[in-house]
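A.B. asks: Provided below for reference: sequence and predicted model.
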Amino acid sequence: MKRLILALALIGLLIGGWFAWGWYGAANIDEETAFTVPDGATLTSVARSLEEQGLIASSDAFLLRAKILGSGDPVQRGEFALPAGASPATILDTLQHGQVIRRFVTIPEGLPSIMVYERLMAEPLLTGPIPIPEEGSVLPDTYDFERGEARTAVLARMQAAMRNYLAEAWSKRVPGIAVSSPEEAITLASIVEKETGVARERRMVAGLYSNRVKQGMPLQADPTIIYPITKGKPLGRRIRQSEIAAVNGYNTYTMSGLPNGPITNPGRESIAAVLNPAKTDALFMVADGTGGHEFAVTLAEHNENVRKWFAIRRARGELD
């Protein structure tokens, strides 16, 4: 009788060990593998998918062991990284409590909305269509997303980020600035963004254009000529005289004040510069040959700076 009891106990231990090994032992994953749990998935449907992809040997065995040895928490929606050699227990815990794989898309400062649209539409891991966003509505930054996420959701986060930042920045504006609304601030900031890529110049450029707005002078910003032609994409050639003379809602050579709207999506620093511009009397600027600009208060000073700039260009062979 004792032998029978011992034999049954040994058999029980063996069965228990086999049952536990099937849960805590290594599964069929040779290398780290991405696995996606779709929205609305159940543990049963996930187990079947794991078996179909060869990541576990049996969905039925997985479900039985999960019921007895696993957590009762639901599986999460998203894409997960299952590590090499992961046991069924590790797989379930990852799908229930692990971090989803985050992917990233970057919108650099000064990227116009047509190119934001193209960048999001070109991302193969996103789904669904989007409209071209309103110019100036997207805050340049790096945004994370999940595989299969709707483009509309990602774009909504970008636009919410702009609304939130602009509201915060507008509340901190200094008195006496040239713009009277957050919308005007974005429009002027978009010009500052396009006119200089030198961080230390932003407040000076903002101060110069603020002076022109206050005095009712044309801003004479070249990027505002280009925007109606390309929607903010690079022109790829010199601006023509006919384009300088064109009358439309954006060309600030043929109109005074701000254009009808933004000409790109400005970054935080350009927005901040418009809301706290440098205190300057400058009304003119021209490139200095190093990527920055020379600023001038009078037209005579500006003409001398222009002469120097043309001399630099002739020395480089850029002019006949």
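C.D. replies: Structure received. The structure presented is a predicted model; accordingly, all values stated were derived computationally and were not measured. Residues are numbered from 1 along each chain as shown.

A.B. asks: C-alpha only now, for contacts and for neighbours.
C.D. replies: Noted.

A.B. asks: List the buried residues in the longest helix along the chain.
C.D. replies: The helix spanning the most residues in the chain, taking DSSP state H as the definition, is helix 2-24. By neighbour count on 16 or more other C-alpha atoms under 10 Å, the buried set for helix 2-24 is 19, 22-24.

A.B. asks: burial count for Ser181?
C.D. replies: Counted with other C-alpha atoms under 10 Å, residues neighbouring Ser181 total 9.

A.B. asks: Look up how far Pro262 lies from it.
C.D. replies: 13 Å (C-alpha to C-alpha, to the nearest Å).

A.B. asks: Tell me the one of the buried residues of helix 2-24 nearest Leu13?
C.D. replies: Closest to Leu13 out of the buried residues of helix 2-24 is Phe19 (9.6 Å), distances taken as C-alpha to C-alpha.

A.B. asks: host element of the residue nearest to the closest one when sequence neighbours are not counted?
C.D. replies: Nearest non-adjacent residue to Phe19, counting by C-alpha to C-alpha, 6 or more residues apart in numbering: Arg65, 7.6 Å away. Assessed by DSSP states H and E, Arg65 sits inside helix 59-69.

A.B. asks: Check which residues of that helix are buried.
C.D. replies: In helix 59-69, counting by 16+ other C-alpha under 10 Å, buried: 59, 61-63, 65-66.

A.B. asks: And the contacts of the next helix or strand after it?
C.D. replies: The helix or strand immediately downstream of helix 59-69 is strand 78-82, counting by DSSP H and E. Strand 78-82 is contacted by residues 29, 32-39, 91, 94-95, 98-101, 146-147 when judged by C-alpha atoms under 8 Å, 6 or more residues apart in numbering.

A.B. asks: another one to put next to it:
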Amino acid sequence: MWRNIASNALSLSIVALIVLGGVIGWGKREYVAEGPLETAICLKVETGSNFTRVSEALDAQGAISSPSIFRMGADYSGKATELKAGSFLVEEHASMEEIVDIVTRGGASTCGTEVVYRIGVNAAEYQVRELDPATQSFNLVAEFDPDVEAPADYTRVRGQPDTRYRVAIAEGATSWQIVDALNKVEFLSGEITEVPPEGMLAPDSYEMRPGDDRADLIARMRASQEERLAAAWEARDPDVPYESPEEALVMASIVEKETGVPEERGQVASVFVNRLEQGMRLQTDPTVIYGITRGQGVLGRGLRQSELRAETPYNTYVISGLPPTPIANPGMASIEAALNPDTTDYLFFVADGTGGHAFAQTLEEHNRNVARWREIEAERANQ
């Protein structure tokens, strides 16, 4: 009898182990399997939260199939104590394993509220934006000038720990404009007392944290521009007529200020390169304007004939070759265009009324393009 009892007990133990193994295997498969979420969501994890609360929130939003498997998976992977506070984008059909990785990885929040301080060529502004997780596009909540009182929408999100911050620099902004605007950023610290060399600040979008030092941001911009320029110089067309990367940067800044149409940059660069190679003057208005303003704001009017005739280091209607320094901070596309311009015979260009330019090889053809542009200007003035 005892032998039968022992045999039955052993059989039951084996069955139990098989069942347990099956359950564990099923749980593992559920943990790594595609999740039930039909539309991406923004998951907010509060400071001091835990995996129980997170699993309940995910279950309520239909993002996981089993809160208990979610928690056990976090325990088994050794991540149960690594939960990070913030707002995190959970993609549709994300597995429980992927979600655990998202909320324990750390770093900046990936969705929710974003404050962007935009520095353009004409002005700077704050933007408060909210990410729509379903479309992964931002909805503008508020925008305002740094010199006016901040609206309630900004004040509301300013103290939230999961609010993200960025400083976005537009291509073509001058170093003075960037420094002037950065010294007005409310969420940064320190003060920039010296304007960096023109052209040496990389236009880009920079992730920031409240209290970050302005000088550190300037250092990041300079390091990035130096890296970009060095890489482009190494990959340059060997026939470009520059003696140094600094000269290429001057040309890139002129290209940046002459066109906002991306596909035209190579053509515009080719015009100026062709002029340099033929000993012609560059004759470009943006350099003359920089000589007047020194990059400190916008001229706000047309150039006078006296200014076009004045002999200054930046008046390319009078001087030969390049001006002594860049006239703005060019983006990577303009740097690449300056160092690898299109191969053309163009020597002239003028606005064509579409936002782009009409290019010409001869002065006669250029004069016809200018005449057409004057007609367009006259028609617009009479509308």
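C.D. replies: Yep, that arrived. All of these numbers come straight from a predicted model, not from anything done at the bench.

A.B. asks: circling back to that earlier point, only the buried subset of the contacts of strand 78-82 of the first structure, as a ChimeraX command please.
C.D. replies: In ChimeraX syntax, the buried subset of the contacts of strand 78-82 of the first structure is picked out as below (16+ other C-alpha under 10 Å):
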select :29,35,36,37,91,94,95,98,100,101,146,147
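
A.B. asks: Narrow the contacts of strand 78-82 of the first structure to those in helices?
C.D. replies: Assigned to helices by DSSP H, the following of the contacts of strand 78-82 of the first structure qualify: 91, 94-95.

A.B. asks: what's the spacing between whichever residue in the first structure pairs up with Arg372 of the second structure and Glu301 of the first structure?
C.D. replies: Under the alignment (TM-score structural alignment), Arg372 of the second structure pairs with Lys308 of the first structure. Distance of Lys308 of the first structure to Glu301 of the first structure, computed by C-alpha to C-alpha: 11 Å.

A.B. asks: Alignment lookup: Tyr31 of the second structure to the first structure.
C.D. replies: Counting by TM-score structural alignment, Tyr31 of the second structure has no partner.

A.B. asks: Revised request: answer the last question for Glu336 of the second structure.
C.D. replies: When the first structure is aligned by TM-score structural alignment, Glu336 of the second structure is paired with Ala272.

A.B. asks: Number of residues surrounding the closest residue in space to its match that isn't next to it in sequence?
C.D. replies: Spatially, and ignoring its direct neighbours in sequence, Ala272 of the first structure is nearest to Ala169 (6.7 Å; C-alpha to C-alpha, 6+ apart). Ala169 of the first structure has 16 neighbours, counted by other C-alpha under 10 Å.

A.B. asks: Residue in the second structure paired with Ala169 of the first structure?
C.D. replies: Checking with TM-score structural alignment, Ala169 of the first structure has Ala232 as its match.

A.B. asks: Specify the next element, helix or strand, located C-terminal of the helix or strand containing the residue nearest to Ala272 of the first structure.
C.D. replies: Secondary structure from DSSP H and E places Ala169 of the first structure in helix 151-171. On the C-terminal side of helix 151-171 of the first structure, the nearest following helix or strand under DSSP H and E is helix 182-195.

A.B. asks: Which part of the second structure matches that following helix?
C.D. replies: Mapped onto the second structure using TM-score structural alignment, helix 182-195 of the first structure spans residues 245-258.

A.B. asks: What's the average distance for that stretch when superposed on the first structure?
C.D. replies: Here the mean offset of stretch 245-258 of the second structure against the first structure after fitting is 0.4 Å, by mean C-alpha distance after the TM-score superposition for the first structure.

A.B. asks: Give the other helices and strands that the helix of greatest length in the second structure contacts.
C.D. replies: The longest helix of the second structure (DSSP H) is helix 2-32. Packing contacts for helix 2-32 of the second structure, counted by 3 or more C-alpha pairs under 8 Å, 6 or more residues apart in numbering; DSSP states H and E, involve helix 67-76, helix 96-104.

A.B. asks: which parts of it are buried?
C.D. replies: 27-28, 30-31.

A.B. asks: Helix 67-76 and that helix, what's the angle between them?
C.D. replies: 90 degrees (axes from the mean of the first three to the mean of the last three C-alpha atoms, to 10 degrees).

A.B. asks: want to throw the ones in helices among the contacts of strand 78-82 of the first structure into TSV with distance to Gly12 of the first structure?
C.D. replies: Shown next, in TSV, are these (distance: C-alpha to C-alpha, whole Å):
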residue	distance to Gly12 of the first structure
Ile91	26
Thr94	30
Leu95	31
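
A.B. asks: which of the residues you listed lies closest to Thr187 of the first structure?
C.D. replies: Once C-alpha to C-alpha is applied, the member of these that ends up nearest Thr187 of the first structure is Leu95, at 45.6 Å.

A.B. asks: Aligned against the second structure, show me the partner of the residue nearest to Phe19 of the first structure.
C.D. replies: Matched by TM-score structural alignment, Arg65 of the first structure corresponds to no residue in the second structure.

A.B. asks: Where in the first structure does stretch 209-220 of the second structure align, residue-wise?
C.D. replies: Counting by TM-score structural alignment, stretch 209-220 of the second structure corresponds to 146-157 in the first structure.

A.B. asks: Contacts for the matching stretch, please.
C.D. replies: With contact meaning C-alpha under 8 Å, 6+ apart, stretch 146-157 of the first structure is reached by 78-79, 100-103, 120-121, 125-130, 138, 143, 145.

A.B. asks: So which of those sit within strands?
C.D. replies: 78-79, 103, 143, 145 (DSSP state E).

A.B. asks: circling back to that earlier point, could you say which of the helices and strands packed on helix 2-32 of the second structure is packed most deeply?
C.D. replies: A comparison of these by mean neighbour count, using mean count of other C-alpha atoms under 10 Å, puts helix 96-104 on top with a mean of 21.

A.B. asks: what range in the first structure matches the helix or strand that that helix is followed by?
C.D. replies: Downstream of helix 96-104 of the second structure, the next assigned helix or strand under DSSP H and E is strand 113-119. Counting by TM-score structural alignment, strand 113-119 of the second structure pairs with no residue of the first structure.

A.B. asks: burial count for Ala246 of the first structure?
C.D. replies: By other C-alpha under 10 Å, the burial measure for Ala246 of the first structure, its neighbour count, is 17.

A.B. asks: Give the closest residue to it in space, chain neighbours not counted.
C.D. replies: In space, Ala246 of the first structure is closest to Thr254, 7.0 Å off (C-alpha to C-alpha, 6+ apart).

A.B. asks: now for the one you found: what does it line up with in the second structure?
C.D. replies: Here Thr254 of the first structure is matched to Val318 in the second structure, going by TM-score structural alignment.
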